[in-house]
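Q: Predicted structure and sequence below. I'll ask about it afterward.
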Amino acid sequence: MPEGHSVHRITRQFQRNFIGHRVTVSSPQGRFATGATQLSGHSVTDARAVGKQMFLEFDHGLWLRIHLGLYGAWDFSGEVLMDATMASANGRMGQTNQHGTKVAAGAEAATFDADGENSIFSIGAPRRTRVRMSEQEKEIEPVDIFPPEPVGQVRVRLLTDTVCADLRGPTACEVLDPAQVDAVIARLGPDPELENTPAAEERFVSVVRKKPTPIGRLLMDQSVVSGIGNVYRAEILFRAGLNPHTPAKSLSDETVRALWQDWAHLLHIGVATGQMMTMDKLEGAGYRRAMRSRAHRHWVYKREGLPCRVCGSHIVLEDMAARKLYWCPRCQA
């Protein structure tokens, strides 16, 4: 399932390519035909992400709400102009790495992740291409004919004169009015990429400190904090040295504040690079290797049975809240 950083990156694509443009909205699959009729012919005026959900506003006041869920993905095709703030692994934009060290602009060679979690490198001038954005990002193929024929079960197609966005497999896809959008957002926990403020931090801390729920389960609750999924849950808990089964209300204020601050830190890096990079103090070849392969950029995620990078104990895999949980029984004792 796409985690918070992916949805923010997708939203930035809409901000760059669709805001201010009149769009033709259709439903090639047919399941969103009524909603498409409500939106088609109007201009996009806003695009925002809150955790794992995104919202597109149109000039007549209606919104399109999307939750990608487990299988959803957007394909952007045409003269796609990538958001210049979406720094890629080659350091062209001078992004900050995990160690807090700024990678020199142009100092790195372009890297491509063998697992398919590729950052997009077409920053700058638009070119004819097709880019798939979900949990992973990858450039699929050049586009010879625009708009391209729909591929697969396309729930929604948004089309401008130069760019096409096709949505497949979402958990939620609906037209809402402003009051309904406000109600949905009110049910979501704070998102530090939107509001990394003392008030947002305090909201998170106050909720967590009241709950007897295991912290490993609570971090996945989108009403408590927005955007954290399976990868970030495992990595944040390891970085904090916390046993996932610890009752949330037993944690100190200081510990809970540190969780919020680390989530804000990791989310910002994920939005900037397109990778869920959670390893610290990586420089040069080590950083490039981690950007190429997830096996080198996580502490515990998908490392079950392998020795902990810190203590050597075997990483444990178990189920929590019907999701796979990875943790070190010694470092997180």
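A: Yes, it's here.
Q: okay, CA-based contacts and neighbour counts for the rest of this
A: Will do.
Q: Could you pull out the buried residues of the longest helix along the chain?
A: Ranked by residue count and defined by DSSP state H, the top helix of the chain is helix 253-273. Buried residues in helix 253-273, counted by 16 or more other CA atoms under 10 Å: 256-260, 262-273.
Q: Alongside the first one, take a look at this:
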Amino acid sequence: MPEGHVIHRLATQITSQFGGKVPAVSSPQGRFAAEAARVDGAVLAGASAWGKHLFIDFDSDIPDHIIHIHLGLIGKLRVRPLADPVGHVRLRIADDRQAADLTGPQWCRLITGEEQAAAVAKLGADPLRADADPEPVWKKVAASSRAIGDLLLDQALFAGVGNIYRAEVLFRHGIRPSRPGTQIRRREFDAIWDDLVSLMADGVAVGRIDTVRPDHTPEAMGRPPREDAHGGEVYVYRRAGQPCLVCGTPVAVTSVKGRNLFYCPACQR
């Protein structure tokens, strides 16, 4: 599932390409045809993201003028040069040069401003948003007996944080994923939050997740670059059995609520 930096990057692309214009809105697949027709011909005011949720706002006289998208596990939203649709395109937003094509989303629906507010109210603080307030998150973490590795994936706490950022930020701060929230110190929480803000902002800028520090890059260590469909240089994510880049201990993997969680048994005591 795409993590929050992907959704924020898409929001920026949509706003940059179509903001202030009247793009053609359609559903080549047909499953979103009626909804697309309601905003087709309206000005696209802009797109925004909160966690893993994308909102595309149209200036329109109709109440339900916001397209709400959640990509889920297999969804893709691609902004590419205008060409014929390929595959089962649920939603297309296009001008005379570019098209944004949505395929396989968990959901794509037309909502009102009130429904958007209700959806956002269920989400936690997003490290990529300037208006994020981590204080309520800290209070819930500090009061919880759940493992920090579980809490970091709770979208009602850390909106937009996914499996990669979860594993990597815990490694970077030497915290075992199984440690309960009640045992996380305030300075550790603040360090985790600040690191997420920085790492995820970098992900928006470059379009991939890089979490290794300068001393541990392929160039600095004389090692080959990581080869993985997710891209980016990481410490532990999907490196089970491989030597830790810091201490050489084989990276371990465990399961938390059905999701693989990678960590170094030596560095994260």
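A: Received, thanks. Only a predicted model underlies this, so the values are computations on that prediction, with no experimental measurement involved.
Q: Just the TM-score for the two chains, thanks.
A: The TM-score (TM-score structural alignment, normalised by the length of structure 2) is 0.91; 263 aligned residues with a CA RMSD of 2.2 Å.
Q: if we can go back for a sec, equivalent range in structure 2 for the longest helix of structure 1?
A: Aligned by TM-score structural alignment, helix 253-273 of structure 1 falls on residues 186-206 of structure 2.
Q: What is the aligned counterpart of residue 176 of structure 2 in structure 1?
A: Using TM-score structural alignment, residue 176 of structure 2 lines up with residue 243 in structure 1.
Q: wait, residue 145 of structure 2
A: Aligned by TM-score structural alignment, residue 145 of structure 2 pairs with residue 212 of structure 1.
Q: do the same with residue 111 of structure 2
A: So, by TM-score structural alignment, residue 111 of structure 2 is matched to residue 176.
Q: The closest residue to its match other than its chain neighbours: what's it in contact with?
A: Once flanking residues are discounted, residue 176 of structure 1 sits nearest to residue 63: 5.1 Å by CA to CA, 6 or more residues apart in numbering. Taking CA atoms under 8 Å, 6 or more residues apart in numbering, we find residue 63 of structure 1 in contact with 55, 56, 57, 175, 176, 177, 178, 181.
Q: buried stuff in the helix or strand harbouring residue 138 of structure 2?
A: Assigned by DSSP states H and E, residue 138 of structure 2 falls within helix 135-142. Using 16+ other CA under 10 Å as the test for burial, helix 135-142 of structure 2 gives 137, 138, 141, 142.
Q: and if you look at stretch 165-175 of structure 2?
A: 165, 166, 167, 168, 169, 170, 171, 172, 174, 175.
Q: Check stretch 57-65 of structure 1 too.
A: So for stretch 57-65 of structure 1, counting by 16+ other CA under 10 Å, buried means 57, 58, 62, 63, 64, 65.
Q: In strands, which of those residues fall?
A: Residues of these located in strands (DSSP state E): 57, 58, 63, 64, 65.
Q: which position in structure 2 aligns with the third one?
A: Under the alignment (TM-score structural alignment), residue 63 of structure 1 pairs with residue 66 of structure 2.
Q: the helices in structure 1, which residues?
A: Using DSSP H, helices in structure 1 cover 4-17, 33-39, 178-186, 198-208, 215-218, 230-240, 253-273, 284-292.
Q: so which of these comes closest to residue 139 of structure 1?
A: Relative to residue 139 of structure 1, the nearest member of the helices of structure 1 by CA to CA is helix 4-17, separated by 13.8 Å.
Q: What's the average distance for the closest one when superposed on structure 2?
A: Taken over the aligned residues, the distance from helix 4-17 of structure 1 to structure 2 averages 0.8 Å (mean CA distance after the TM-score superposition for structure 1).
Q: can you give me the offset of that helix from its chain's centre?
A: 9 Å (CA atoms, centre = their mean, to the nearest Å).
Q: what stretch of structure 2 does it fall on?
A: The aligned range for helix 4-17 of structure 1 is 4-17, by TM-score structural alignment.
Q: Spit out the contact partners of residue 40 of structure 1.
A: Contacts of residue 40 of structure 1 by CA under 8 Å, 6+ apart are 23, 24, 25, 26.
Q: Now list the buried members of those.
A: Buried, going by 16+ other CA under 10 Å: 23, 24, 25, 26, out of the contacts of residue 40 of structure 1.
Q: could the residues you listed be laid out in a markdown table, adding distance to residue 301 of structure 1?
A: Shown next, in a markdown table, are these (distance: CA to CA, whole Å):
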| residue | distance to residue 301 of structure 1 |
| --- | --- |
| 23 | 40 |
| 24 | 41 |
| 25 | 39 |
| 26 | 39 |
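Q: Would you point out the most distant pair within the buried residues of stretch 57-65 of structure 1?
A: Spatially, the most separated pair among those is 58 and 65, at 11.4 Å (CA to CA).
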